[in-house]
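Student: Take a look and give me a structure for this.
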Amino acid sequence: MVLRTGRLLLLLGLLAVVVLGSVALGAKDIPLTGVWHALTTPTGSEDDLVVRGLRVPRTALGVLAGVALGVGGALMQGHTRNPLADPGVLGVTQGAAFAVVLSIFTLGVTGLHGYIWFAFAGALVASVVVFLLGSSRTGPTPVTLALAGAAVSALMHGLVSALVLLDRQSLDAFRFWQVGGLAGRDLAVLWQVLPFVLVGLVLAAFNAGGLNALALGDEVARSLGQRVVLTRVVGVAAITLLVGGAVAACGPIGFVGLVVPHVARAMTGPDHRWLLPFSGVLGAVVLLVADVVGRVVARPGELEVGIVMALLGAPFFIALVRRRRLVRL
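Tutor: Next up, the predicted model:
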């Protein structure tokens, strides 16, 4: 326990350093003294406007989204008992995407503040449908949840493709959201999704002990007095709130929920009471580092964090599949 606590404190220290880097680095580097001046005694200079108006909201949203995606990924892998599962398995991402396109196509909503609520509603509806389809009299199982999620995701993806082909305005607005990024978001977006993410984190904390029992198998968990269906319901609700909030605010950012839990598990072991907080902190670190890399490598422009995560996460995914020998011809 002492070792895990020490590692968690080190991770929190690393997160603090990355947060400073996220505020200071970009198309225009700002020294730490300038950052401190902008935060404490702003005078309206260009550096003050960049720090307070652009980078602080972007960094805060990156921390929130990283925590949500990291914890959501750990929950998803635990509930499906699938090391290659990510939060999108429950159809959350594609449900949000379909709702965004539908709101643009039918209502003409084009602003982020307008369709963020549609994205969250779509994620919620899709996850509920997946849970209902994957449930039987004895409740959902890891296999049925994964199969139902794949079916619903495929259906939503087909509908999204059809809508964006029918309407150019839908395609143009959807492309901005679909890439996945932190740029262009202000603190109003953060406040919109913050309550949902906080509730999701509370549910995840309550779900950790039950998830440890489910890791032994549903029958063993029942014999230990665990209420399996209730545990799954709480877990799915937590995943929906966490990932739905992150996807609604930032768009679909891949690989965070897949990569981070594996790194955290190497540091903590399988105990979800430790795995979830480690995954949350690591998720924030990874997402912010990817965002800073995207700003620095493409100066004076930038790469969206969704693109950077795809470039960094794909090699990890391939290495994971080969190491675990999950694919055989």
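Student: contacts, neighbours, all on C-alpha from now
Tutor: Noted.
Student: Show residues contacting stretch 195-209.
Tutor: With contacts defined as CA atoms under 8 Å, 6 or more residues apart in numbering, stretch 195-209 is touched by 64, 68, 71, 75, 231, 234-235, 237-242, 245-246, 272-273, 276.
Student: now with 10 Å?
Tutor: 64-65, 67-69, 71-72, 74-75, 78, 120, 194, 211, 214, 226, 230-246, 271-277, 280 (CA atoms under 10 Å, 6 or more residues apart in numbering).
Student: now stretch 321-329
Tutor: P83, L84, F316, F317, A319, L320.
Student: Provide a ChimeraX selection command restricted to the buried entries of these.
Tutor: Per 16 or more other CA atoms under 10 Å, the buried members of the contacts of stretch 321-329 correspond to this ChimeraX selection:
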select :83,84,317,320
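Student: Looking at the contacts of stretch 321-329, which is nearest V289?
Tutor: F316 (15.9 Å; CA to CA).
Student: Report the buried residues of the helix or strand harbouring that closest one.
Tutor: Assigning secondary structure by DSSP states H and E places F316 in helix 305-324. Neighbour-count burial for helix 305-324, with 16+ other CA under 10 Å as criterion, is recorded at V305, G306, I307, V308, M309, A310, G313, F317, L320.
Student: which residues touch the fifth one?
Tutor: The neighbours of M309, taking CA under 10 Å, 6+ apart as the test, are 180, 253-256, 259, 286-287, 289-291, 293-294.
Student: Would you list the buried entries among those?
Tutor: Buried members of the contacts of M309, counted by 16+ other CA under 10 Å: 180, 253-256, 259, 286-287, 289-291, 293-294.
Student: Also this sequence, please, to line up against the first:
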Amino acid sequence: MQSKKAVPILILAISPVAIALVIVLSILYGAKQIDAYTVYQALFQFDEGNVNHQIIMHSRLPRVLGALMIGAFLAISGALMQGMTRNYLASPSIMGVSDGSAFAITLCMVLMPASSNTTMIFMSLAGSALAVVMVLGLSRLLPNGFSPVALAVIGTITGTFLSGVSAAIASYFQVSQNVSFWYNARLHQLEPGLIWLAVPFAVVGIIMALFLSKSITILSLGEEISLSLGQKTVLVKVLATTAVVILTGISVALAGKIGFVGLIIPHMTRFLVGLDYRWIVPCAGVMGAVFLGLSDVFSRFMNSPFETPIGVVTAFIGVPFFLYLIYKRGGGKHA
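Tutor: Model (predicted):
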């Protein structure tokens, strides 16, 4: 279980450069090309009357910051879920957690249309928690319900059910156009004010994830080993689930449902850094941020000059990866 320390240290060391590069690319490229000098002026000599400066400061910069945050949150959530359940198919999108958040936001828009951004975030968190309870409850009732494929199927069914109910509610109350944002995440419509409101929640979720990382490493070896080492497995699972709910909930509140980041990145991270979650959690966060940031940049060129939903880009990579995992791993647990 010894991690390859050189690799995670290298990943964390180069992460500021990689993140800075993603920010630069995201600000420079889009439907309207903006040169580097204009970007410099917008950042350090902002002129409210300059349209390019407005685009940079009020659209592209919040957009890339949101993409980086969401990518990190979803990747960390996926890593925690896979380690906690020893399920290589676990992720917020496949386990229905993201759908739970979007379902709660739909209810919020119908029942409390004048809700503040803070209320939206709390509703999103509640929806994440609801989905987790539903998936785990159903898994407990079914024989072999906690096997990787069974849990993924239950999560998918739960997510589809919540998504269907949301669509029906949205259609009946004629808010389908507003709700579509949460199911077809569009980062270019991200509200800048939400980013600052999400920061305190993000800090709590990430600190919890880092604090629990050693315990998740032990738990990922198996419940019997974990218990024999004196670990309070129920408490660890409750706290880890809380961290997942927080990080997934604020991700959906920021930009809607984005799939497969929490599935792909933890696997890539484990391959590179080993099985120690003290390295996996921070490295997955960095890699998830860069992955989603670059995916967002790429989404602008897929059908230029029109915007392609970011979920389409992640699905192009995620669906084949998902099928590959099932083909290679069958119904077994991850190592």
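Student: Just give the TM-score of the two.
Tutor: Here the TM-score for the pair of chains, by TM-score structural alignment, normalised by the length of the first structure, is 0.88; 322 aligned residues with a CA RMSD of 2.8 Å.
Student: okay if I get the buried residues of helix 305-324 of the first structure as a markdown table plus distance to L102 of the first structure?
Tutor: Listed next are these as a markdown table, based on distance: CA to CA, whole Å:
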| residue | distance to L102 of the first structure |
| --- | --- |
| V305 | 25 |
| G306 | 22 |
| I307 | 24 |
| V308 | 28 |
| M309 | 27 |
| A310 | 26 |
| G313 | 30 |
| F317 | 32 |
| L320 | 36 |
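Student: now for the buried ones among the contacts of M309 of the first structure, which pair is the farthest apart?
Tutor: V259 and G294 (18.4 Å).
Student: mapped onto the second structure, which of the contacts of M309 of the first structure hold?
Tutor: On the basis of both residues aligned by TM-score structural alignment, their matches' CA atoms under 10 Å, what survives of the contacts of M309 of the first structure in the second structure is I253, G254, F255, V256, V259, V286, L287, A290, D291, G294.
Student: Can I get these in a markdown table including secondary structure and distance to A96 of the first structure?
Tutor: Output for these, formatted as a markdown table (DSSP: H, G, I helix; E, B strand; the rest coil; distance: CA to CA, whole Å):
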| residue | secondary structure | distance to A96 of the first structure |
| --- | --- | --- |
| I253 | coil | 12 |
| G254 | coil | 14 |
| F255 | coil | 17 |
| V256 | helix | 17 |
| V259 | helix | 22 |
| V286 | helix | 23 |
| L287 | helix | 20 |
| A290 | helix | 23 |
| D291 | helix | 22 |
| G294 | helix | 25 |
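Student: List just the nearest of those residues to R222 of the first structure.
Tutor: Nearest to R222 of the first structure out of these is V259 (CA to CA; 30.4 Å).
Student: now the helices for the first structure?
Tutor: Chain-ordered helices for the first structure, with DSSP state H as the definition, fall at 2-24, 32-40, 46-49, 56-80, 92-107, 112-133, 142-166, 168-178, 187-214, 218-223, 228-250, 256-268, 272-297, 305-324.
Student: Quick check: which of those is buried the most?
Tutor: Counting by mean count of other CA atoms under 10 Å, helix 56-80 has the highest mean neighbour count of the helices of the first structure, with a mean of 27.
Student: That one against the second structure, how far on average?
Tutor: For helix 56-80 of the first structure, the mean deviation from the second structure after alignment is 0.8 Å (mean CA distance after the TM-score superposition for the first structure).
Student: Name the nearest residue to the residue positioned nearest the centre of the first structure, sequence neighbours excluded.
Tutor: With distances taken as CA atoms, centre = their mean, the residue of the first structure nearest its centroid is L69 (2.5 Å). Using CA to CA, 6 or more residues apart in numbering and skipping residues adjacent in sequence, the residue nearest L69 of the first structure is G257, 5.1 Å away.
Student: Next up, the contacts around the aligned partner of that neighbour in the second structure.
Tutor: Using TM-score structural alignment, the partner of G257 of the first structure in the second structure is G262. G262 of the second structure sits next to 71-82, 89-94, 248, 284-285, 288, 318 when contact means CA under 10 Å, 6+ apart.
Student: repeat that for 6 Å
Tutor: L74, A75, G78, S91 (CA atoms under 6 Å, 6 or more residues apart in numbering).
Student: what's the spacing between the first one and S115 of the second structure?
Tutor: When distance is defined by CA to CA, to the nearest Å, L74 of the second structure is 25 Å away from S115 of the second structure.
Student: How about the third one?
Tutor: Using CA to CA, one obtains 29 Å as the distance from G78 of the second structure to S115 of the second structure.
Student: Chain neighbours aside, what residue packs nearest to the residue mapped onto Y277 of the second structure from the first structure?
Tutor: Per TM-score structural alignment, the equivalent position to Y277 of the second structure in the first structure is H272. On the basis of CA to CA, 6+ apart, the spatially nearest residue to H272 of the first structure that is not a chain neighbour turns out to be A208, at 5.1 Å.
Student: Under the alignment, what does the one you found map to in the second structure?
Tutor: Checking TM-score structural alignment: A208 of the first structure goes with S213.
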